[in-house]
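Asker: Turn this into a model:
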Amino acid sequence: MSRDATPSAAPVPPPPPAEITFAGHYGKNPLGGASFRQMCGRLPSVLGQTCRMAWRIDRGSVLLLLVCQIVIGLAAAVLLGATSRAMAPILGEGRAADRIDAALPALVVIAVAVGVARVTSALASYAEGRITPLLMTAADADMVEAVCRVEAAAYGEEGFADRQEAAEMGVMRTNLMVRDAQQFMAAMIRMAAAAGVLTVLHPLMLALLVLAVLPAGAGAVMAARVDYETHYANVGDRNVRGMMRWWATTPKLADEVRANGMTGYLMFWYRSLSERIDRRTLAMAPRLLRIALTTSALGGAFLLATWTTLAWLAVTGRVELGVAATAVVAVQSSLSALSQVVIYGAAMFHTSLYLADMRAFLDFAAERAPKRGELTAPEQPEEIRLDEVVYQYPNKAAPAVNRVSLTLRRGEVVAVVGENGSGKSTLTRLITGLYLPDKGRVVWDGVDVAAADPETVWRRTGLVPQFFGQWPLAVRENVTLGQPRTHHDAPVWDAVDAVGMRTAVEELPHGLDTLLARELWGGSELSGGQWQRVACSRALYRRPPVLILDEPTSEMDARGEHRMFTVLKDMARDRITIVVTHRIENTRMADRIVVMEHGRITEQGTYEDLLHSGGLFSELHALSQDR
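Answerer: Down below sits the predicted model:
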């Protein structure tokens, strides 16, 4: 070993993932100060909410379900009454044949009641099976629509992703809601029927039976509270773990993950986060065990008292033997029904916690949906004017766009350049009305975007953002995004031709019908530059009067880049065109160049004017030539 050689240092262990908690303005646990009585008081509202949601989905099935529950309850009452009538002769004196003959009418009623209950239960399951998938689909669709329709600025608000993750759990729990409510109501009806029989036999029996089941109900509700506390503590970690799982496993990042040796760290990170979630979950196990042991002991003591009381009533002759036998059946039926009430009542309570998160998020999303005005944006705007516009992202110290005034005219191509973080992309979001300025105005031909119906603004725009969608759809739908203008493909091919993609599309296995998703059976994949051309064709297909392209050629080769800017120049006379780019040479085609620095416009002019101005543009140009 040479004198300069030193033993290799031990590898530095990677740090664990940072602590992530569901906290902030909306991060207060709704059960933090809730009493047991308050928690139980949620059940009627949850039951009502379930009925209202199901009623909107399928009224016929809801009516069938309600009728079935009533019939099942009546059948239970008839069954107990017939059992009481049958027990008297069966346990009486005389020949067995005579006793059976005397009990036969009651036994027939019992058989009919059992048959009716079985058939009605099957019909109730059928009705539940019709409602549940529709309700799940409706909740899921409401969730997706809510996220899609919020103001774009809402995504940047603190806790948005955590609230969405909590709401997603509510969507998943929706499939249990109807089943739990149906079982809860059925058990309540059966319990009422059995309780009526028990009350007639001896009022003390019902009181003891309720006491026998009440501890189990209290335990189930307390266990649900503990489970929800665990869920609440893990929301942030679960949200990040889910995102990281997607990024680590998507084929789109497979090359980066493998070639950079990231697999080991990603797995360490993923397992560390999973273990932390598991630790929180396991830490709740002792509390759950204490709840289960305590409530089981209390319930067992009261149940023993119930059976002891029944035996005492029979032995002392306070009730006849036949009545006592009927009481045994009634107690068993009541106990089963009460247990079902407890189990499904607790399940409804449990589900209600997650549904409350979903409802809260949907209400929040409704509040953050665009509510700007009813004015209609002009069909073909001649001019877009920004007057002293200021926009600052939440939790940022300085505005991303600061007192910007700019006029854009139809027929003009405007290039926007500047260093990273200078406010270029934010400026485009303000122009298109995706963001509304904190101060100042964005005006389309005299119409303030803040007072216009946003849909009328977005129907006039075509936007190619830096991060565009690579949708798992056919080529045709990737160009039209499901908004065809004709019943034939000529406009689609025109857009494909404009970006130089015809040959590439024709070489795909099924042309325009080829599914662009290599992960799916029969799907194909495009290169990065080809995907970028498809994204540009998507904007061109719309033929928008306002066209904005944010780094539209960053992944294209020189030929594709030249073609793209030639097309933009040829189309410019019919629209307002804004191109954001870091490639200074591309700005030659622009009629005007806007230079941004720290959220402000510091220079404007033609390529030749700015090239010799000695400002940031000439500096960036010199750097681009020095590569």
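Asker: C-alpha only now, for contacts and for neighbours.
Answerer: Will do.
Asker: Look up the closest residue to Ala86, ignoring the ones flanking it.
Answerer: Among residues not flanking Ala86 along the chain, Ala103 sits closest, at 4.7 Å (Cα to Cα, 6 or more residues apart in numbering).
Asker: just how off-centre is the helix or strand the one you found falls within within its chain?
Answerer: Per DSSP states H and E, Ala103 falls inside helix 96-149. Relative to the centre of its chain, helix 96-149 is centred 31 Å away, using Cα atoms, centre = their mean, to the nearest Å.
Asker: elements contacting it?
Answerer: Helices and strands touching helix 96-149, by 3 or more Cα pairs under 8 Å, 6 or more residues apart in numbering; DSSP states H and E, are helix 42-57, helix 59-90, helix 160-201, helix 321-368.
Asker: if we go to 6 Å?
Answerer: helix 59-90, helix 160-201 (3 or more Cα pairs under 6 Å, 6 or more residues apart in numbering; DSSP states H and E).
Asker: Pull the number of nearby residues for the residue nearest to Ala86.
Answerer: 19 (other Cα atoms under 10 Å).
Asker: how much space between it and Arg85?
Answerer: Distance of Ala103 to Arg85, given as Cα to Cα, to the nearest Å: 7 Å.
Asker: ditto for Glu597
Answerer: 93 Å.
Asker: Same check on Ser333?
Answerer: For Ser333 relative to Arg85 (Cα to Cα), the value is 17 Å.
Asker: now do His202
Answerer: 17 Å.
Asker: Of those two, which one has the most company?
Answerer: Taking other Cα under 10 Å, His202 and Arg85 do not tie; Arg85 has more neighbours (20 against 15).
Asker: Burial check on the residue lying closest to the more buried one once chain neighbours are set aside, number of neighbours?
Answerer: Closest residue in space to Arg85, ignoring its immediate chain neighbours: Ala106 at 6.2 Å, by Cα to Cα, 6+ apart. Residues contacting Ala106 under the criterion other Cα under 10 Å number 21.
Asker: structure for this one too, so we can compare:
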Amino acid sequence: MAKATVTAASRPSGSSRPSHPSGSSQLPELKASWWESHSVALASVRFSAMARRLPAVLRQAVTIAWQASRRDTVAALAFNLLAGVATAFGLLATRGVLQALFAAGPTLDRVRAAVPSLVVVAAATFVRSGLSIIAGWAQARLEPQVLTTAERRLFELTTQVKLAAFDDAGFSDEMERARNRGSLAVQFLTRGAIDLTAGLAGLAATAVTLALLHPVLLGALLLASVPAAWAAVRAARLAYLSNHARTSRRRRLWMLSDLMANRATAAELRAFTMRPFLLREYDIMAGAETRTELEVVRRQTMTRLVGGVFSGVATFGVYVALGALLVDHRLPLAAAGTAVLALQAARNALALAVTNVNRVYEEGLYFNDYTDFLARAGERMPPVTREATVRAPASIEVRDATLHYAETDAPAVLGANLTVHRGQTIALVGENGSGKTSLARLIAGLYHPDSGTVSWDGTPLSTVDPEDAWQHVAMVSQEYWHWPFTAERNILLGTNDAPRDGTNDAPRDGTNDAPRDGPRDAPRDAPRDGPRDGTNDEPRDEPRENTHDGLVEAAARKAGAHDMIAGLPAGYDTLLSRNFAGGQDLSGGQWQRLAAARAFYRDAPVLICDEPSAALDARAEHALFAALRAGAPDRITVLITHRLANVRHADHIYVLHEGHVVEHGAHLDLLAAGGTYAELFALQATGYTAA
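Answerer: Coordinates of the predicted model:
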């Protein structure tokens, strides 16, 4: 594939379009993706190396399957092995049928003599089919259980590891491989291992049959199998090597396809007249891809042709050997007929086994990624400690706290000190990268300092179960997520669905009062697919009579989100994701209001607001900060914002620079000091006061 020949730095001055040779792509090289992690190893490994590693890989597959379901694992393996035994019995019984039919005497007598063996053949065929069906049923049951077991174990760890683990690029890459390929590899490995077992069982059954008929036939089977096995392995390797070589080009095609058929890019594509450029790039990539695929087809066909020729020669040699044994009276005619059937069965079993060898080996490598990640994630778990417990803090104290992120030299926070009491609002101010968010997360207990302490009411958070502390924290993050649930569920996330003020008559019992994702006013067994009809379900401006809904609505009103939610097609029951039928999407500012409503509903004693108004318009921003200033008197509020007009009312302001707290005090005191805060405030004020 052609590499980019022109870069931004090498374009001639004043040129509006880069010059490039005809047929050459302008796209740069792509970074290796997670699913290519073992491509080089798989491209270079030999079949013999795969075969040597098979026992260890099969043992891994059986182990995870055993954890998922012992009964289905035993059934899938045992019934496949028994099916192989039934195959051997059927072939041996076939010899009895042929002996009776080829014996001297009247035809009717020969047929009668063959009946007992025919019954055995029919019974063996019936049993083998039944065993294979039961084995397939057990395998079909086992696969989803294996996948669920693997994914659940993965998510148990990813939701529990220290937050700092996600700042490590290596950990994130390993997690992506384990999540996107490793979990599926467990399922594919189980399937391949069972199919390989079935193929090997069938091959062993036919081999035993031929050995019992005559030892020479066993050697003939091995010789006859070599060309077919070679052709199958060779064709599979050609396909894999081709896929590996074409990976980068296919990723470019996927990227170009997404750019040309995506709602998010449609406007810019047209406004900047990018259609000719994108189509030209697509033609270059697609043309090269088509030519490569045709070449692979040609080479695979030639491989199969060569394999077929040698397989035919080998099969002819087997029949010559059979004829020689017959002529020499060393093999009865009935045994020869049975041998022919056994050779055909062996060919099918061999094809099944060979097909799954490469699959089992490849999936075994990705399964190792999964197990390695589980081991590393286990090392990054927060310490299990019950030394102390915490309640809603009356004061939070940070003393000489220092925090480093993985793979960074400079500390995010260095020697920070601050104290905040219940009912106070503190503001963290500074330029980008000064450590504001990091310090706020130390206060919330999401990170533990490398040195120094963060204490709630004198209790170091390092001695407390993290989840005990997080129960008392609400956060409006600048990196809030668009949760694909209803508007109401977005506000309720992470909180108990039961009313908090105890005015409902009875607690939820899991029947009529189960947590709801569906419509609020309709009966629980009457789903509503259509929009509100403007009668009973039209948006309401007054708080709802239900106490629970009143709390949700009160939080939405406080965040300035109620009117926006009421205007949605189904109000608070609107699904906020276009991945669902009838789902809606919100603007950035609307999502930010919803995130603020979630924090207000949680009503936690520690509230962290990290750029809570970055996407809000002026009116919404004013309403939000008015609600924050009128906050509960028993709350500690930590405010981070670049809009310094919103921090004037904070009880104490901390100014950070490169992780250090360089200034702190009240708004007027900091202005009078004429330091960094005064400079930043004056710069922003100039934009509003200058003529």
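Asker: if we can go back for a sec, how about the helices and strands packed on helix 96-149 of structure 1 in JSON lines, adding distance to Glu383 of structure 1?
Answerer: Formatted as JSON lines, these follow (distance: least, Cα to Cα, whole Å):
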{"stretch": "helix 59-90", "distance to Glu383 of structure 1": "52"}
{"stretch": "helix 160-201", "distance to Glu383 of structure 1": "35"}
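Asker: For Ala9 of structure 1, find the nearest of these.
Answerer: helix 160-201 (40.2 Å; Cα to Cα).
Asker: Okay, angle between the helix or strand following the closest one and helix 160-201 too, please.
Answerer: The helix or strand immediately downstream of helix 160-201 of structure 1 is helix 203-249, counting by DSSP H and E. Helix 203-249 of structure 1 runs at 160 degrees relative to helix 160-201, counting by axes from the mean of the first three to the mean of the last three Cα atoms, to 10 degrees.
Asker: Mean deviation, helix 203-249 of structure 1 versus structure 2?
Answerer: Compared with structure 2 after fitting, helix 203-249 of structure 1 has a mean deviation of 6.7 Å; criterion: mean Cα distance after the TM-score superposition for structure 1.
Asker: helices or strands up against that helix?
Answerer: helix 285-315, helix 321-368.
Asker: Let me know the next secondary structure element after the longest one.
Answerer: Where DSSP H and E defines the elements, the next helix or strand beyond helix 321-368 of structure 1 is strand 383-391.
Asker: so where is that following strand in structure 2?
Answerer: Using TM-score structural alignment, strand 383-391 of structure 1 corresponds to residues 395-403 of structure 2.
Asker: mind listing what's buried in stretch 383-400 of structure 2?
Answerer: By neighbour count on 16 or more other Cα atoms under 10 Å, the buried set for stretch 383-400 of structure 2 is 389-390, 392-399.
Asker: Stretch 479-499 of structure 1 too?
Answerer: For stretch 479-499 of structure 1, by 16+ other Cα under 10 Å, it's 479-480, 484, 491-493, 495-496, 498-499.
Asker: So which of those belong to helices?
Answerer: Under the assignment DSSP state H, the buried residues of stretch 479-499 of structure 1 contribute 479-480, 491-493, 495-496, 498 to helices.
Asker: ok, the most centrally placed residue in structure 1 to Ser84 of structure 1 distance?
Answerer: Centroid-nearest residue in structure 1, with Cα atoms, centre = their mean: Glu168, separated by 3.7 Å. Going from Glu168 of structure 1 to Ser84 of structure 1 by Cα to Cα gives 50 Å.
Asker: Now do the contacts for the corresponding residue of structure 1 for Ser613 of structure 2.
Answerer: Counting by TM-score structural alignment, Ser613 of structure 2 corresponds to Thr553 in structure 1. By Cα atoms under 6 Å, 6 or more residues apart in numbering, the contact set of Thr553 of structure 1 is Glu561.
Asker: tell me the SS of Thr553 of structure 1?
Answerer: coil (DSSP: H, G, I helix; E, B strand; the rest coil).
Asker: Could you do Leu547 of structure 1 as well?
Answerer: Strictly by three-state DSSP, Leu547 of structure 1 counts as strand.
Asker: what about the counterpart of Glu477 of structure 1 in structure 2, helix or strand, and which?
Answerer: Here Glu477 of structure 1 is matched to Arg489 in structure 2, going by TM-score structural alignment. Under the criterion of DSSP H and E, Arg489 of structure 2 resides in helix 487-492.
Asker: contact partners of that helix?
Answerer: So helix 487-492 of structure 2 is contacted by 572, 574, 598 (Cα under 6 Å, 6+ apart).
Asker: Filter the residues you listed down to the ones in helices?
Answerer: Using DSSP H, the contacts of helix 487-492 of structure 2 in helices are Arg598.
Asker: wait, what's in contact with Thr206 of structure 2?
Answerer: Thr206 of structure 2 touches 342, 346, counting by Cα under 6 Å, 6+ apart.
Asker: Need the counterpart of it in structure 1.
Answerer: Checking TM-score structural alignment: Thr206 of structure 2 goes with Ala194.
Asker: mind checking the SS state of Met596 of structure 1?
Answerer: With three-state DSSP as the criterion, Met596 of structure 1 reads strand.
Asker: Surely it is in contact with Val416?
Answerer: No: counting by Cα atoms under 6 Å, Met596 of structure 1 stays clear of Val416, with 7.2 Å between them.
Asker: can you list residues touching both of the two?
Answerer: Counting by Cα under 6 Å, 6+ apart, nothing touches both Met596 of structure 1 and Val416.
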